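Visitor: Structure of the sequence below:
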Amino acid sequence: MKTIKLIFYAGLIGLWTTQAFAQALPSAKEIINKVNARNEGPYVTQEFTMELTDRRGKKQLRKTVSYRKDYEGQRKSVLFFSSPTNVKGTGFLTFDYHDADKDDDQWLYLPALRKTRRISAANRGDYFLGTDLTYEDIKKGTKISREDYTFKTLKKEQVDGKQCYLVEAIPVNDKIAKELKHSKVHFYIDPKTWISLKNEYWDISGNPLKTTEIEALVLIDNIWTVQKINAVNHKTGHRSILTFSGSDYKTELEDDLFVEQTLLRGR
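Guide: Coordinates of the predicted model:
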């Protein structure tokens, strides 16, 4: 009888421990909602450099300026390359709609061809102009698409001494996985800033694909602002380091900055 009671109480303790652990972790939905609700200001101007390094150690340096403005129901952003000469004048314009049933609009202007190319949803997982970030990465920034994934909170884990929530994201279907060109992502989300400090990606076959890490964050005008991103492709050995500067959240941006004609003018 004592043995039965001991087993019974052990079972209760085990159940209580499991439930307590589960309760200690917020739901993935709650975490992702907080990530996407994070204050980024109504508009921002930023400069950033891209340092691209191939597996042999050969480096390329590119400089850009970017602008972003939020509207009711959508976010518009545009960036322009200022150097080197072979990419100067290249522009990228994005309309990111909050309506999940409406496809986002993206246009890439290539001055060498003197034409604007529309980026379709099927190509959003392609790498952006030789970097290790995709068109989708550039468009979303620190936000995470709720419509593309199913999420699960796995555990707490430290990243650079910060206790983060590890959230697993699986594309909702094969079509989305093919568009994004990965089968799984692990987001390490810092509850202090509600920014994912590290993202790990697996390819369609389930092999490690790439890792992106935020290596510097600062508070500017009470907004947590990314200062440095390090992205490495585990298949190619290629690396991209993005360093941001001059983040301006105070200068209001005109609407005519976010139109296709602006790409042709180069700002």
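Visitor: make it CA atoms for all contacts and neighbour counts henceforth
Guide: OK.
Visitor: check contacts around Thr64.
Guide: By CA atoms under 8 Å, 6 or more residues apart in numbering, the residues touching Thr64 are Glu47, Phe48, Thr49, Leu79, Phe80, Phe81, Ser82, Ser83.
Visitor: 6 Å instead, please
Guide: Applying CA atoms under 6 Å, 6 or more residues apart in numbering, we find Thr64 in contact with Glu47, Phe48, Phe80, Phe81, Ser82.
Visitor: so which of those residues comes closest to Gly57?
Guide: Phe48 (21.2 Å; CA to CA).
Visitor: residues contacting the residue nearest to the closest one when sequence neighbours are not counted?
Guide: Leaving aside its sequence neighbours, Phe48 sits nearest to Phe244 (CA to CA, 6 or more residues apart in numbering; 4.2 Å). If a contact means CA under 6 Å, 6+ apart, then Phe244 has Glu47, Phe48, Gln227 as its contacts.
Visitor: if we go to 7 Å?
Guide: Taking CA atoms under 7 Å, 6 or more residues apart in numbering as the criterion, Phe244 is in contact with Gln46, Glu47, Phe48, Thr49, Gln227, Lys228.
Visitor: Now it: which helix or strand?
Guide: Using DSSP states H and E, the element containing Phe244 is strand 239-248.
Visitor: mind listing what's buried in that strand?
Guide: For strand 239-248, the neighbour count (16 or more other CA atoms under 10 Å) marks Arg239, Ser240, Ile241, Leu242, Thr243, Phe244, Ser247, Asp248 as buried.
Visitor: Next, the structure of the following sequence, for comparison with the previous one:
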Amino acid sequence: MKTRFLIGFIAIGLVFPLHSISQTLPSGQSIANKTHTRDEGVSLSRKLTMELKDKRGKIRIRETTSFRKYFGEEKRLVIFYLTPKSVMGTAFLTYDYPDASLDDDQWLYMPALRKTRRISAANRGDYFLGTDLTYEDIKLETRINRDDYTYKTIGKEQVDGHECFVIEGLPKSKEIAKELGYSKTKLWVDATLWMLRKADNWDVAGNYLKTIEIKDIKKIQGIWTYHKIYVKNHKTNHETIFRIDEVDYQTEINDDAFTKEALVNGL
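Guide: Model (predicted):
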């Protein structure tokens, strides 16, 4: 009898702490929400260099200038392509609305066509101008999509020596999965900074698709800022590296930079 009692006590002792630990982890939805409350400043200007590497090792470099500004809770982001000549003048603009019932507005200006095209919600899972990030990925940056997925917290792990909450997200419908291009996502969110540090994504057929890694996070003018994004597409063996330089949160940006007219007229 004493032996049975001891074994039972040990079993309870082993199980109960694990259960208690799991109860202390924040919910996946609360973690996603937290990434939207992080201080990002009111405005931001930066240089963004994109390095595209195909499966044969051929590398293409694209240089851009990017501006971001908050209008209340609404975030606007614009990217102007500077080099190479083949894409110079291309520009992208997005309005990220806080109201989840509204579709965000996104426009792409292609100088060769002399036309500004609106990116519909159905196309937000398309890849952004030859990179391995989608239009939705570009809009979110290091935030988590808080409206289109059902999340659950599955544990804590370290990424590059930093403690992260690990959450898994499933699209709320097949239609949303098709729009986003993902059937599942696994996310590592810094438990202190509430920034995404890593993401694994699966395509709509359930195949392991790509990995996104956020690197070189440091404070600029008092705000935690990432300086490198590495993306690997496991199906195509294509890679994209985004390098961020000349970050400035203090210089005021004219509201006119975030208009469709600015896309056409350029900087």
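Visitor: what's the mean distance for the strand holding Phe244 of the first structure versus the second structure?
Guide: Per the superposition on the second structure, strand 239-248 of the first structure and its aligned residues are separated by 0.5 Å on average (mean CA distance after the TM-score superposition for the first structure).
Visitor: Beyond that strand, next helix or strand please.
Guide: According to DSSP H and E, the helix or strand after strand 239-248 of the first structure is helix 260-265.
Visitor: where's that following helix relative to the chain centroid, distance-wise?
Guide: 26 Å (CA atoms, centre = their mean, to the nearest Å).
Visitor: List the buried residues of stretch 50-67 of the second structure.
Guide: Met50, Glu51, Leu52, Lys53, Arg62, Glu63, Thr64, Thr65, Ser66, Phe67.
Visitor: Stretch 122-139 of the second structure now?
Guide: 123-127, 131-137, 139.
Visitor: Can you get me the start-to-end distance on it?
Guide: 15 Å (CA to CA, to the nearest Å).
Visitor: One more: stretch 163-180 of the second structure?
Guide: Length of stretch 163-180 of the second structure, first residue to last, CA to CA: 28 Å.
Visitor: Look up the average distance of the longest helix anywhere in the first structure to its aligned counterpart in the second structure.
Guide: Identified as the longest helix of the first structure according to DSSP state H is helix 2-24. Once the two are superposed, helix 2-24 of the first structure sits an average of 3.6 Å from its aligned residues in the second structure (mean CA distance after the TM-score superposition for the first structure).
Visitor: and that helix, what does it pack onto?
Guide: Packing partners of helix 2-24 of the first structure (3 or more CA pairs under 7 Å, 6 or more residues apart in numbering; DSSP states H and E): none among the helices and strands.
Visitor: Run the chain-centre distance for it.
Guide: The answer for helix 2-24 of the first structure is 40 Å, by CA atoms, centre = their mean.
Visitor: Would you mind identifying the next helix or strand past that helix?
Guide: Using DSSP H and E, the first helix or strand after helix 2-24 of the first structure is helix 28-37.
Visitor: what comes into contact with that following helix?
Guide: So helix 28-37 of the first structure is contacted by Lys143, Ile144, Phe151, Lys152, Thr153, Val167, Trp194, Ile195 (CA under 7 Å, 6+ apart).
Visitor: what about the first one, helix or strand, and which?
Guide: Translated: Lys143 of the first structure. With DSSP H and E as the test, Lys143 of the first structure turns up in no helix or strand.
Visitor: show me where the second structure has strands.
Guide: Ranges of strands within the second structure are 43-53, 59-71, 74-83, 91-96, 105-110, 115-119, 149-159, 162-171, 184-190, 196-202, 208-220, 223-233, 239-248, based on DSSP state E.
Visitor: Reformat the ones you listed into a markdown table and put distance to Ala32 of the second structure next to each item.
Guide: Supplementary listing: these in a markdown table, determined by distance: least, CA to CA, whole Å:
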| stretch | distance to Ala32 of the second structure |
| --- | --- |
| strand 43-53 | 22 |
| strand 59-71 | 19 |
| strand 74-83 | 17 |
| strand 91-96 | 16 |
| strand 105-110 | 22 |
| strand 115-119 | 25 |
| strand 149-159 | 8 |
| strand 162-171 | 9 |
| strand 184-190 | 9 |
| strand 196-202 | 9 |
| strand 208-220 | 16 |
| strand 223-233 | 18 |
| strand 239-248 | 23 |
